[in-house]
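A.B. asks: Attaching a predicted model along with its sequence, questions to come.
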Amino acid sequence: MRRALIALAWRCLALLSLALGIVGIFLPGLPTVPFVLLAAWAAGRGWPRLEAWLLDHPRWGPDIRRWRERRAIPRKAKWLACAMMSVSLAWMWLAPMPLSAQIGVSIVLAGVAIWMWQRPDA
């Protein structure tokens, strides 16, 4: 019984992550690939058929395999992510928000950008 509940939890996480990844295709600002990577990871723990489907998918499969093998991120994706983060930061700094929130988010996004550019190019 416990094993079945754990497998169900992994499947739910995989489906939720995949759904968010699909929504991210159409919704600017919501990333797709991180959610698909999370879906593949969760599926590998509770839904091997979904994991195999994601790994064989013509669009997402190569990105998942590159991430698993070398933790690599395509250079184009790095540039796009930095551009989106820059636009988000500009909007945020123009919005009436507390200065502490603006500084905090800026620090977090700078950390994400630094981490991302330290990953190998795919």
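C.D. replies: Great, that's in hand. Residues are numbered from 1 along each chain as shown.
A.B. asks: From here on, just use CA atoms for contacts and neighbour counts.
C.D. replies: Noted.
A.B. asks: neighbours around the closest residue to residue 109 other than its chain neighbours, how many?
C.D. replies: Leaving aside its sequence neighbours, residue 109 sits nearest to residue 85 (CA to CA, 6 or more residues apart in numbering; 6.8 Å). The burial count assigned to residue 85 is 18, neighbours taken as other CA atoms under 10 Å.
A.B. asks: And the contacts of the helix or strand containing residue 85?
C.D. replies: Taking DSSP states H and E as the criterion, residue 85 maps to helix 75-94. Helix 75-94 is contacted by residues 29, 102, 106, 109, 113, 116-117, 121-122 when judged by CA atoms under 8 Å, 6 or more residues apart in numbering.
A.B. asks: And here is the other one:
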Amino acid sequence: MGWVCLLLGLIGVLLPLLPTTPFIILAAYCFSRSSRRFHQMLVGHRLFGPIIRDWEAHGVIPLKVKWISSTMMLLMISYPVFFKPLHWGIDASMLGVAVIALVYIWSRPSRPRQDSNPSSKPELRPQADSADSA
């Protein structure tokens, strides 16, 4: 399954209608369950690695990725409106899928929360019981 997702993601680099990032993240998830070697290959990739690491560690989609994916989605669904006759069922379903995807993308944080950084967490010290202090 990881290879299928990776292949679909790579095809998505060439075809703007097919999303790349979700397939790459899904491939990384599949490889994390099946092949540590290929998971590390994706996490270490110069282009996809930071996106995968942010997603795995914090559930974050960087702002730049949000803008690029939103722009590409809107361009792809607007193309038929301007250059083809309208087919209400197909066009409405495309618009519905795009709206759901956009809502999901923009509902994710753009950067890690401050309290998710381990170095910023206050150190927990065991408290003495009242019996110990008496």
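C.D. replies: Arrived safely, thanks for sending. Because the structure is predicted, anything quoted here is derived from the model rather than measured.
A.B. asks: Please work out the TM-score for the two chains.
C.D. replies: Here the TM-score for the pair of chains, by TM-score structural alignment, normalised by the length of structure 1, is 0.79; 110 aligned residues with a CA RMSD of 1.6 Å.
A.B. asks: related to what we said a few turns ago, how far off centre is the helix holding residue 85 of structure 1?
C.D. replies: Here helix 75-94 of structure 1 is found 15 Å from its chain centre; the criterion is CA atoms, centre = their mean, to the nearest Å.
A.B. asks: Just give me the match in structure 2 for the residue nearest to residue 109 of structure 1.
C.D. replies: In structure 2, the residue matched to residue 85 of structure 1 (TM-score structural alignment) is residue 73.
A.B. asks: Check residue 56 of structure 1 too.
C.D. replies: So residue 56 of structure 1 corresponds to residue 44, using TM-score structural alignment.
A.B. asks: Now do its match against residue 53 of structure 2, distance only.
C.D. replies: 9 Å (CA to CA, to the nearest Å).
A.B. asks: Could you check which of those two has the larger neighbour count?
C.D. replies: residue 53 (17 against 14).
A.B. asks: between the contacts of helix 75-94 of structure 1, which is nearest residue 49 of structure 1?
C.D. replies: residue 122 (25.7 Å; CA to CA).
A.B. asks: Which residue is the nearest non-sequential neighbour of the closest one?
C.D. replies: residue 74 (4.3 Å).
A.B. asks: What about the one you found, how many residues nearby?
C.D. replies: For residue 74 of structure 1, using other CA under 10 Å, the count is 14.
A.B. asks: Residue 108 of structure 1 now?
C.D. replies: When neighbours are counted by other CA under 10 Å, residue 108 of structure 1 comes out with 11.
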